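[1] prediction below, plus the sequence it came from.
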Amino acid sequence: MCRVVDLRQAVLAKNDEAAGTLRAELTARGTAVVNMLSSPGSGKTALLERELLLARERGVPVAALTADLATENDAVRLARSGVPVKQVLTDGLCHLEAGMLGRHLDGWLPEDTRILFVENVGNLVCPASYDLGESLRVVLASVTEGEDKPLKYPTAFGLAQLVVVTKTDIAEAVGFDEAAFRANVQRVNPGVEVALTSARAGEGVGVLLDRALAVGAGAGAHTPVMARDPHAHGHGHRHDHDHDHGQDHDHGDGSGSGQQHGTPQSVVQTR
């Protein structure tokens, strides 16, 4: 049992080292990274599409990398914004890792990029434990998912630097209790900002862009209590998650095939 725990810690320690290196490199070139985590179907892609369009309207150089187990659907959708977009297929891996992200950015990310939005794999368990070298970690939850979501996934919400509620245009129809949700967020992450958004109605659109620009300009991001845990390393990630690290997570070298597979020019299919 001790050996298994040590293996998990070793995997995360290696990831944290890669994340620190990537963060330093991107910060030096003036690029802020927004790591977006949520469950599948939260409306993450819809909101990101609106944010990318807004960034283009404002003349802010941004890019987006989206990760999925399969299909290029999200990348095709985001590419409509006209900004550089890259699809990463994880071949079954339920999260991105810092080394993997770094390899996919190498030679692709435009030098003038001020904000890189990373749409992580739809999952609130595995991705929560992996620092990607981000400047801002955002956790999203739709009004349809229930007010107790932060209590069910305390590591994901507990490490968030911004919590975003999506699909607020249907909040009344589904009986969403905003006060209860906010209270539960504060239980696991005191002081974190909770923003309300609706990609369809336009409510709150721009919150990701504005917060990322502020962080990139040197404004301090929220420091979660969990990230200050002296028993955690690096980004403050807990090591008690349940999925197995006893396998090699390096799925490919990130070089890709270079084939477009009929997708828009700004979408790069890679494995």
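    Perfect, I can see it now.
[2] please make it C-alpha for all contacts and neighbour counts, starting now.
    Fine.
[3] which residues of the protein fall in helices?
    Assigned helices in the chain, in chain order: 2-28, 44-58, 73-79, 98-105, 149-152, 154-158, 171-174, 178-188, 207-216 (criterion: DSSP state H).
[4] so which of those is nearest Thr113?
    Ranking the helices of the chain by their distance to Thr113 (criterion: CA to CA) puts helix 2-28 first, at 9.5 Å.
[5] packing partners for that closest one?
    Judged by 3 or more CA pairs under 8 Å, 6 or more residues apart in numbering; DSSP states H and E, the packing partners of helix 2-28 are helix 98-105.
[6] I'd say Glu134 and Val33 touch.
    Yes - here Glu134 lies in contact with Val33, judged by CA atoms under 8 Å, at a distance of 4.7 Å.
[7] who's more crowded, the two?
    Neighbours were counted for Glu134 and for Val33 using other CA atoms under 10 Å; Val33 has more, 27 against 24.
[8] any idea how far that one lies from Leu52?
    Counting by CA to CA, to the nearest Å, the gap from Val33 to Leu52 is 14 Å.
[9] equivalent analysis for Lys149, please.
    For Lys149, the distance to Leu52 - CA to CA - is 27 Å.
[10] and if you look at Pro154?
    Using CA to CA, Pro154 is found at 29 Å from Leu52.
[11] how about Leu22?
    23 Å.
[12] Asn15 now?
    Separation of Asn15 from Leu52 (CA to CA): 28 Å.
[13] of the two, which one has the most company?
    Using other CA under 10 Å, the more surrounded residue of Asn15 and Leu52 is Leu52, with 27 against 22.
[14] go ahead and confirm the more buried one touches Pro84.
    No - in this structure, Leu52 is not within contact of Pro84 by CA under 8 Å, at 9.8 Å.
[15] identify the contacts common to the two.
    Residues touching both Leu52 and Pro84 by CA atoms under 8 Å, 6 or more residues apart in numbering: Val62, Ala63.
[16] got a list of what Val188 touches?
    Pro150, Leu151, Pro154, Phe157, Gly158.
[17] ok, how many other residues are close to the last one?
    Spelled out, that is Gly158. Around Gly158 there are 25 residues (other CA under 10 Å).
[18] check it against this one:
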Amino acid sequence: MCRTTDLRQAVLARNDDSARALRAELAARGTVAVNLLSSPGSGKTALLEAELALARAREVPVAALTADLATENDARRLARTGVPVQQVCTDGLCHLEAVMLRGYLAGWLPADTRVLFVENVGNLVCPAVYDLGETLRVTLAAVTEGEDKPLKYPTAFGLAQLVMVTKTDLAAAVGFDEDAFLGNVARVNPGVDVVFTSAREGRGVGTLLERALAVRDGAAAHRPVMAAAQAAPGYSPGGPLGESGAHAHSAPHPATAAGAGPRPHHEHEHEHGHGHGHGHPMVDRL
């Protein structure tokens, strides 16, 4: 048991080293990386496609790397926007790691790229605990997935610096309870922005691009506190990887601004010692 835990800690420690190096490399070239996490079928690719098309229309240099266990379907779809796209086939691996991302970007990422969108493998467990060297971490959930998604996956939602709700054009048909979802997000990540989107209707399209560009220009990304996530059933910082996605390693700390590395652990722990009198997260109903 202890040996397994030590091995997991060592794996994640190596990943953190690679993530710090990649974050510094991207910052030096003026590129901000956005890590997109969601379950399969959340509409992540459709929203990203709309964001890339908008960036192309606005002449903002962006690129996208999309990861799947198999097929290049998403890359072919995203490439239709005319922006540089790279497909990563993980061959069964359920998540991306920083060293993998660095390898795929080497010699490929255009020098003038302002925003790199990374579409992680469709999975809310393992990807949640791997820092990719991103500056902005975004977790998406479709209205069809249910209002309790944040409670079932507190690490993925608790570490998000932006939460996006997709497929809102289907909300009425599936009986989506917006207030219940917002309350559950607030339990695991008090104060995080929640944006409601519909790629089909164009609702909220552009928010992701604008947020990434703002962070690149020095705006602070939201700092999640993870207070409720740590108290959630199944979350065990010192235990093995469980259904919640908690790992036997301190959770990754996405950067707060372009080029900034993870915050020190003592600072993270200091936050946890305070109460957070937040109600619903800040909501942007574009």
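    Ah, there it is. Because the structure is a prediction, the values reported are computed rather than measured.
[19] of all the contacts of Val188 of the first structure, which two lie farthest apart?
    With CA to CA as the measure, no two of the contacts of Val188 of the first structure lie farther apart than Leu151 and Gly158, at 9.3 Å.
[20] any shared contact partners between these two?
    Going by CA under 8 Å, 6+ apart, residues that sit against Leu151 of the first structure and also against Gly158 are Val185, Val188.
[21] quick check: the nearest residue to Leu47 of the second structure once chain neighbours are set aside vs Thr5 of the second structure, distance?
    Nearest non-adjacent residue to Leu47 of the second structure, counting by CA to CA, 6 or more residues apart in numbering: Ala199, 5.2 Å away. Ala199 of the second structure is 41 Å from Thr5 of the second structure, where distance means CA to CA.
[22] these two: which has the busier surroundings?
    Ala199 (21 against 17).
[23] could you pull up the residues touching that one?
    Contacts for Ala199 of the second structure (CA under 8 Å, 6+ apart) come out as Ala46, Leu47, Ala50, Thr166, Lys167, Val205.
[24] my guess is the last one contacts Glu49. True?
    No - when contacts are counted by CA under 8 Å, Val205 of the second structure is not listed as touching Glu49 (9.9 Å).
[25] and Leu209 of the first structure, how many neighbours?
    19.
[26] so how far is Arg29 of the first structure from it?
    For Leu209 of the first structure relative to Arg29 of the first structure (CA to CA), the value is 18 Å.
[27] same check, this time on Val205 of the first structure
    26 Å.
[28] compare neighbour counts for these two and give me the winner.
    Comparing Val205 of the first structure with Arg29 by other CA under 10 Å, the one with more neighbours is Val205, at 21 against 12.
[29] hmm, Arg50 and the more buried one touching each other?
    Yes - with contact defined as CA under 8 Å, Val205 of the first structure reaches Arg50; the gap is 6.7 Å.
[30] check the burial of Arg80 of the second structure by counting its neighbours.
    Other residues within reach of Arg80 of the second structure by the criterion other CA under 10 Å amount to 13.
[31] with the one 3 residues further on instead?
    Applying other CA under 10 Å, we find 18 other residues in the vicinity of Val83 of the second structure.
[32] over to Thr197 of the second structure?
    Residues near Thr197 of the second structure, counting by other CA under 10 Å: 27.
[33] and what of Ala13 of the first structure?
    The local packing of Ala13 of the first structure (other CA under 10 Å) involves 18 other residues.
[34] equivalent analysis for Ala156 of the first structure, please.
    27.
[35] check contacts around it.
    Ala156 of the first structure makes contact with Leu37, Leu124, Val125, Pro127, Ala128, Ser129, Val139, Pro150, according to CA under 8 Å, 6+ apart.
[36] distance to Leu96 of the first structure and neighbour count for these - can I get that in CSV?
    Below are the contacts of Ala156 of the first structure laid out as CSV (distance: CA to CA, whole Å; neighbours: other CA atoms under 10 Å):
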residue, distance to Leu96 of the first structure, neighbour count
Leu37, 11, 28
Leu124, 12, 25
Val125, 12, 19
Pro127, 7, 22
Ala128, 10, 26
Ser129, 10, 23
Val139, 15, 24
Pro150, 21, 24
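[37] which ones among those lie within strands?
    Among the contacts of Ala156 of the first structure, the members falling in strands are Leu37, Val139 (criterion: DSSP state E).
[38] tell me which of the contacts of Ala156 of the first structure is nearest to Cys94 of the first structure?
    Pro127 (7.2 Å).
[39] chain center to stretch 108-124 of the first structure: distance?
    Stretch 108-124 of the first structure sits 8 Å away from the centroid of its parent chain (CA atoms, centre = their mean, to the nearest Å).
[40] buried residues in it, which are they?
    Neighbour-count burial for stretch 108-124 of the first structure flags Leu109, Thr113, Arg114, Ile115, Leu116, Phe117, Val118, Glu119, Asn120, Val121, Gly122, Leu124 (criterion: 16 or more other CA atoms under 10 Å).
[41] measure that stretch end to end?
    27 Å.
[42] tell me which stretches of the stretch 151-286 of the second structure form strands.
    Using DSSP state E, counting those that start in this stretch, the strands assigned to the stretch 151-286 of the second structure run over residues 162-166, 194-196, 283-284.
[43] nearest to Ala229 of the second structure, of those?
    Closest among the strands of the stretch 151-286 of the second structure, using CA to CA: strand 162-166, at 14.9 Å.
[44] after superposing, tell me the mean distance of that closest one to the first structure.
    Superposing on the first structure and averaging over aligned pairs (mean CA distance after the TM-score superposition for the first structure), strand 162-166 of the second structure comes out at 0.2 Å.
[45] where does that strand end up in the first structure?
    The alignment of strand 162-166 of the second structure onto the first structure (TM-score structural alignment) covers residues 162-166.
[46] chain center to that stretch: distance?
    12 Å.
[47] Asn184 of the first structure: how many residues sit nearby?
    Neighbour count for Asn184 of the first structure, taken as other CA under 10 Å: 20.
[48] mind listing what it touches?
    Contacts of Asn184 of the first structure by CA under 8 Å, 6+ apart are Glu147, Asp148, Pro150, Leu151.
[49] just the buried residues of these.
    The neighbour-count test (16+ other CA under 10 Å) marks Glu147, Pro150, Leu151 as buried among the contacts of Asn184 of the first structure.
[50] for the last one, give its distance to Leu124 of the first structure.
    For Leu151 of the first structure, the distance to Leu124 of the first structure (CA to CA) stands at 12 Å.
[51] now do the second one
    Counting by CA to CA, the gap between Pro150 of the first structure and Leu124 of the first structure amounts to 10 Å.
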